[in-house]
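Colleague: Here's a sequence, model it:
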Amino acid sequence: MISDEQIKWAKETYRLGMRVKLIKMDDDQAPPIGTEGTVRGVDDIGSVMVGWDNGSGLSVLFGKDEIEIIS
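Modeller: I've put the predicted structure just below:
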């Protein structure tokens, strides 16, 4: 389980409108590695909500998936 401090960190790090790139996601529905997207926010369980450029809206799970900030 993710701690309150980790959720706070995610909310402070991944800001609305920030651009990110997918590095790793273990999900059959995952966008291709390298897909870029725009952060829509961080939910109360620490998942980063991303609008991927390919149309996907799959969230990034804290501690499981990996994204890189690109701007």
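Colleague: okay, CA-based contacts and neighbour counts for the rest of this
Modeller: OK.
Colleague: Please enumerate residues in contact with stretch 44-60?
Modeller: If you take CA atoms under 8 Å, 6 or more residues apart in numbering as the criterion, stretch 44-60 is touched by 2, 6-7, 10-11, 14, 25, 29-31, 35-43, 61-62, 66-67.
Colleague: how about this one, so we can line them up?
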Amino acid sequence: MNFPNRETVEELRRTYPEGTLVELVRMNDDYAPPPGTRGTVLYVDDIGTVHVRWSTGSSLGIAYGEDECKIVQKSK
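Modeller: Model (predicted):
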């Protein structure tokens, strides 16, 4: 796994603030919700994982450099 530097983590936090609505594009995890599932960003941790509360009830995070999501509606 490739960990981001501090500047990249800060950019991720600006891009995915708490409350942002995202949609899963792909996730490399056997327990991942299906692509197209939407969820709300909870926070971005120090290794750049975007933690999400998915509509399926799952709370798996989007791992930096491994998984992909897109913003549906940015938090204000």
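Colleague: What is the equivalent residue in structure 1 for residue 23 of structure 2?
Modeller: Using TM-score structural alignment, the partner of residue 23 of structure 2 in structure 1 is residue 21.
Colleague: so that match touches residue 35, yeah?
Modeller: Yes: the pair residue 21 of structure 1 and residue 35 passes the contact test of CA atoms under 8 Å, sitting 5.6 Å apart.
Colleague: neighbour-wise, which of these two wins?
Modeller: A direct count of neighbours by other CA atoms under 10 Å for residue 21 of structure 1 and residue 35 places residue 21 higher, at 20 against 16.
Colleague: The more buried one: what's it in contact with?
Modeller: Neighbour list for residue 21 of structure 1: 34-37, 67-70 [criterion: CA under 8 Å, 6+ apart].
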